[in-house]
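**Q** Here you go, sequence then predicted model.
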Amino acid sequence: MYMAVAPASSGSDRGAAVVLQQLDADGRPNGEQVLVDRGGLASAVAQAETRRPRWVWQGTRLWYPELLAAGVDVERCWDLSLTRAILAVSLLCGPSPYLDSLRADASTHEGSDLPRVLLPPARSPDQHSLFDEPQEVSGPFLDEIVRELGAQRSAIAASSAPGRLTLLVAAESAGSLVAAEMEHAGLPWRRDVHEELLERTLGPRPPEGSRPMELERVAGELRAALQAPALNPDSPQELLRALRRAGIDVSTTRSWDLERQHHPAIGPLLTYKKLSRLLSANGWTWLDAWVRDGRFRPEYVVGGVVSGRWASRGGGALQISHQVRDAVRADDAHVFVVADAAQLEPRVLAALGRDPALATAARGRDLYQGIADQGFGGDRAKAKLAMLGAMYGATSGEAGRLMPQLTRAYPRAMGVVEAAARAGESGEGVSSYLGRSCPPATEDWYALQRSTTAEEQRRAEASARARGRFTRNFVVQASAAEWALCWLAEIRRRLAASGIPEPRSRIAFFLHDEVVLHVPSVDAVQAETILGAAATAATHLIYGDIPLDLPITTVAVTSYAEAK
């Protein structure tokens, strides 16, 4: 059963009416519409939840935050906007009036050789921060919601793999619920620990616009070493000029470039860069902006990366620096249970290729060591370099020399990434196992490939190779991302049924292949069991009964810094 929710009228009145409509299993209206004013929405949803519907709405972010704020959570949903984004480019879907209109409106990314990796930083019309007060009930009306649900279901049913695509849509929508719940609950964050760390590392908090004491001290050392008393080390142009005047021949100020140089200024400069990075990424200004009431609440963007990985807007949620992780402390009588899906992408590659030799190498142990024992004389470093090269398209150097050996050992798995690379080089799109696709090349890309001058041909060949490297990795990364989504959804479902005395979602943080639960200390063992069982279930849900382990490691800690 579905339950559609939509505004009953347009306008900016915060108390505007909302209409709920029950739909049958085929997505057709079934019963009378229920009209409630906005203030009664949470109560109406809570009552409807007893029938376990799948909520159909324009976007989870439009409706779910205010339900959570009222103490109401939902079990399932169908996020039309996230589903629309998947179907618009999925190669599993053939043409239809609905999909044709989506594809005509979709950005073609003209002028770019590769699909855009991240969404634009600006918020889309159906997204708002949890800290913003929504001013209007926006979005399409009920008949449009019902019509689009029907069009999406028809597109999936007519696809070449409706079962897989249905699972992907369900997992993506479940991810949207988890993201909203994570934002609502927040990640526990001790401001006092963070401030003490900043003072210990940078010195006391300086006046606005001034450098902290330790940063200024190191800047003085750098100026003295470069004999540049007026140097502003925050200016890359000034810094490069000062380095070159001192005889340090570098073209960038990146750390990897500087570390190869031998000069008394290099030590202070690397120290300055590290301290400056801490100040800009997680300093006092960041703390004021993003930590409230002992919680870090960033804005997660589900499907924000073209491969289906999540992104975030503001706060750097998916890049929590090791320098500040000790500030992530569990509440009293609670622990973090941190789970990591070890070596997820190469294991997923084994599943994609149904490669028995690679599955054997991965079974019950360190996959890279398993590969090394099978064909690299036990040299784990070489085995890892070869596998990463295969997934990321390293065709030169040591990784390139090892590729033939890897291909002989695992022809099916290597065949998957090689086929994806050839498709990308020819301008075609490729898909994950469940059906998330990257767009085909743009017309500008094809025009460059048709060019005739020697210089343009060199550019065309480089662009084709770059696109091949992208598609080679896309099929693996996107398939790993959808496994992680199914894992996340299974964790959420199993936690809800576990009896652990907390709200429905105890998922505090999610990063690609890592999940952090925040649970009472007495329930840590049960939480670890749930994490492992959910991983096994996710593998079976996607790939069926295959002889392949996608194991996870878990650890219970009171500080996130203790997890790794």
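**A** All right, it came through fine.
**Q** CA atoms for contacts and neighbours, from now on please.
**A** OK.
**Q** wait, what's in contact with the residue in the chain sticking out farthest from the centre?
**A** Of all residues in the chain, Gln227 sits farthest from the chain's C-alpha centroid, using CA atoms, centre = their mean; the distance is 44.7 Å. Gln227 makes contacts with Ala246, as judged by CA atoms under 8 Å, 6 or more residues apart in numbering.
**Q** for comparison:
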Amino acid sequence: MTISGAAASAPRWRLVAREGEDVVITTVDADLDVTHVQRRPRERWWDADDAGTRWVWSETNRWYPGILATPSLVARCHDLRLAHAILRRSALVADADALRAATQWDVAGKEEAQPLTAPTLFDVEGTSPAGVPDDPEEVLAEFRRQQLAIRGSSNAARLRLLVAAESAGALLAVEMHSAGVPWDRRTHERILEETLGTRPSPGEQPERVREAAQRVRAALQDPSANLDSQPKLLRSLHRVGISAESTNRWELAEYDHPAIAPLLVYKKLTRLMSANGWGWLDEWAADGRFRPVYVPGGVVTGRWASSGGGALQIPRQLRPAVRADPGWTLVVADVAQLEPRVLAAMASDDALAGAARGQDLYEGIVNSGVVRTRQEAKIAVLGAMYGATTGDSGRLVPALRRAYPRAMGLVDAAATTGEQGGVVSTWLGRTSPRATAQWRDVQAAAALPEATESDRTRARRAARDRGRFTRNFVVQGTAAEWALAWLADLRGRLAALPPVGANDAARNSAAVFERRPHLAFFLHDEIIVHTPVVYADAVADAVRQAADGAARLLFGRFPIDFPLDLRVAQDAAKS
């Protein structure tokens, strides 16, 4: 399939690097030849007229924060480090030897690092090494390596689109950190007080936490039970006949004992206290803005991660604290069943796409007579994508295979490839990590004539685990690509709206965002836009149009819906 707009010829690029006290700007044409070199003082290198330039730099989070402070927005960039991580591993690249040899551009500490079975879908790639090159010659050399790799690949259009989307995401990550999520301290404090009690003195617990702890210790008949140490808590539980092997709330809930209910309450309260209590509020949202540190491409599938503040774990309970400034509002949108819809489009499965068209996908599967209830449909779909083989998932997945053979065939084939030690790729060409040498050694040991049954069992388990990983890699990774396309399109539409009068209430945010709608938050399939009220309808339309545009960009005319749960409200509370 040809991806619309992805194969356009490259315009001139401007590479930015540092040399001594100067910033060196190297202009490169479409043939990768240098046409101009300019030096500017490091303190005054940026000019507002440069905003429309297609910049190439080592890392967006090293160069862009200073530009935002001017204040200016960059239209487009090429992030060399993020692109390097994609291209050096992509199965679409015919010859990646030169990229793999340029280890100075690798992410620190993650060179093919995987556990024995497989990397989890949520493994963070890590932070970049401090020594990522910023000198002009190495920046130019890496850019040429990357462009030659793309041009010589088996699908240059898709890789160009993937690298462009990844780089746009890097710009947005810096922008969202700078703008921050509007956060109402009084609402947050009210929720904490209603849930935990008044703020305690340093080193003490809130009153409701203490009360729950007292009830647990009374039920355990152990006044000195340590509820915060798992080994010690388990010993206390075992003494009263609760033979749990962990303090996981799902396992604890299986036991009928008077200590369980208050213990679950205690765990819930202390989790809120430690993750988003008063200390979190003082550290992360003291100025009325929550400024998480996003890590684009931080997960092996291309999903984002966060290196601070728990941006990817804002609990439902605290979402009312995400509140727009006076005169502004929030446009909150999330995609229904993003990954199954992406799977239908990738597989060109008209039947599954038909079940999703104009309705809840799980309800559509029920209406098609495949399963009886929405819950069964959800269990079956998630089981198919994540490789569940037992319980309800194992019972229901065969029905999906009969109803949607193309979609199920795609994930089954990805699983088989993984089990055999191969790699799989997303729609645009991000490729899974290779099987580790340790994994291959386990498989080889099981094939030896003297192998024991234990060796063979271990190898089968490792193969199944890797197959589950690759099964979902292709879906989760392509969903991340759709989300990046959505974000990049929306970013452009928001930038096209003219700024309004300055907003005094937002004086603590970056000046560039005080007068215009901007993305404030992103989590996998959900976005929050902070906008002046006057632009609320225009922003809502832009969010919908960007979602439609992302679908067309990736999947052309294939008839798949990506419906949005979109609401315009003063806060981000979920009903």
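**A** Nice, thanks for sending it over. On a predicted model such as this, the values are computed, not experimentally measured, just so you know.
**Q** Just give the TM-score of the two.
**A** Put the two chains on top of each other and the TM-score (TM-score structural alignment, normalised by the length of structure 1) is 0.93; 542 aligned residues with a CA RMSD of 1.9 Å.
**Q** rewinding a little: what's the residue farthest from the centre of structure 1 aligned with over in structure 2?
**A** Aligning on TM-score structural alignment places Gln227 of structure 1 opposite Gln221 in structure 2.
**Q** Tell me the spacing between the residue farthest from the centre of structure 1 and Lys273 of structure 1.
**A** Taking CA to CA, to the nearest Å as the measure, Gln227 of structure 1 falls 19 Å from Lys273 of structure 1.
**Q** what does Arg245 of structure 1 give?
**A** For Arg245 of structure 1 relative to Lys273 of structure 1 (CA to CA), the value is 20 Å.
**Q** Just give the closest residue to Pro29 of structure 1, not the sequence neighbours.
**A** Counting by CA to CA, 6 or more residues apart in numbering, Pro29 of structure 1 lies nearest to Leu23, which is 4.3 Å off, once chain neighbours are set aside.
**Q** Map that neighbour across to structure 2 for me.
**A** Using TM-score structural alignment, Leu23 of structure 1 sits opposite Val28 in structure 2.
**Q** ok, now which ones touch its match?
**A** 12-15, 34-36.
**Q** residues in contact with the most centrally placed residue in structure 1?
**A** Geometric centre of structure 1, nearest residue: Trp310, 2.1 Å, by CA atoms, centre = their mean. Contact analysis of Trp310 of structure 1 by CA under 8 Å, 6+ apart lists 300-304, 511-512.
**Q** Let's see if you can find the most crowded of these.
**A** Of the contacts of Trp310 of structure 1, Tyr300 is surrounded by the most neighbours, 24 neighbours in total, counting by other CA atoms under 10 Å.
**Q** SS state for that one?
**A** When classified by DSSP: H, G, I helix; E, B strand; the rest coil, Tyr300 of structure 1 comes out as strand.
**Q** The corresponding residue of structure 2 for it - nearest residue in space that isn't next to it in sequence?
**A** Counting by TM-score structural alignment, Tyr300 of structure 1 lines up with Tyr294 in structure 2. Nearest residue to Tyr294 of structure 2 in three dimensions, chain neighbours excluded: Ser306, at 4.5 Å (CA to CA, 6+ apart).
**Q** Can you give me the neighbour number for that neighbour?
**A** By other CA under 10 Å, 17 other residues sit near Ser306 of structure 2.
**Q** Strands of structure 2, residue ranges please.
**A** Secondary structure of structure 2, counting by DSSP state E: strands at 13-19, 22-28, 34-41, 54-57, 76-79, 181-182, 289-290, 294-295, 305-306, 328-335, 518-523, 526-532, 564-569.
**Q** Give me the distance between the fourth one and the centre of its chain.
**A** It stands for strand 54-57 of structure 2. Distance, stretch centre to chain centre, for strand 54-57 of structure 2: 23 Å (CA atoms, centre = their mean, to the nearest Å).
**Q** That one: average distance to aligned residues in structure 1?
**A** Taken against structure 1, strand 54-57 of structure 2 registers an average deviation of 0.4 Å after superposition, with mean CA distance after the TM-score superposition for structure 1.
**Q** Would you mind listing the buried residues in that strand?
**A** Neighbour-count burial for strand 54-57 of structure 2, counted by 16 or more other CA atoms under 10 Å, picks out 54-57.
**Q** Tell me the one of the residues you listed nearest Ala542 of structure 2?
**A** Closest to Ala542 of structure 2 out of the buried residues of strand 54-57 of structure 2 is Arg54 (23.6 Å), distances taken as CA to CA.
**Q** The closest one contacts Trp13, correct?
**A** Yes - under the criterion of CA atoms under 8 Å, Arg54 of structure 2 makes contact with Trp13 at 5.5 Å.
**Q** What is the nearest of the contacts of Trp310 of structure 1 to Pro356 of structure 1?
**A** The nearest member of these to Pro356 of structure 1, counting by CA to CA, is His512 at 25.7 Å.
**Q** And the closest one, what's its match in structure 2?
**A** Matched to structure 2 by TM-score structural alignment, His512 of structure 1 sits across from His524.
**Q** For that match, which residues are in contact?
**A** Counting by CA under 8 Å, 6+ apart, His524 of structure 2 has contacts 303-304, 480, 483.
**Q** Can you tell me which of these are classed as buried?
**A** Buried subset of these (neighbour count, 16+ other CA under 10 Å): 303-304, 480, 483.
**Q** ok, Thr60 of structure 2 to Ala435 of structure 2 distance?
**A** Distance from Thr60 of structure 2 to Ala435 of structure 2, by CA to CA: 30 Å.
**Q** repeat for Leu264 of structure 2
**A** Distance from Leu264 of structure 2 to Ala435 of structure 2, by CA to CA: 40 Å.
**Q** repeat for Ala479 of structure 2
**A** 23 Å.
**Q** can you check Ile314 of structure 2 too?
**A** Using CA to CA, one gets 34 Å for the distance from Ile314 of structure 2 to Ala435 of structure 2.
**Q** what do you get for Thr417 of structure 2?
**A** Separation of Thr417 of structure 2 from Ala435 of structure 2 (CA to CA): 11 Å.
**Q** Fine by me, thanks again.
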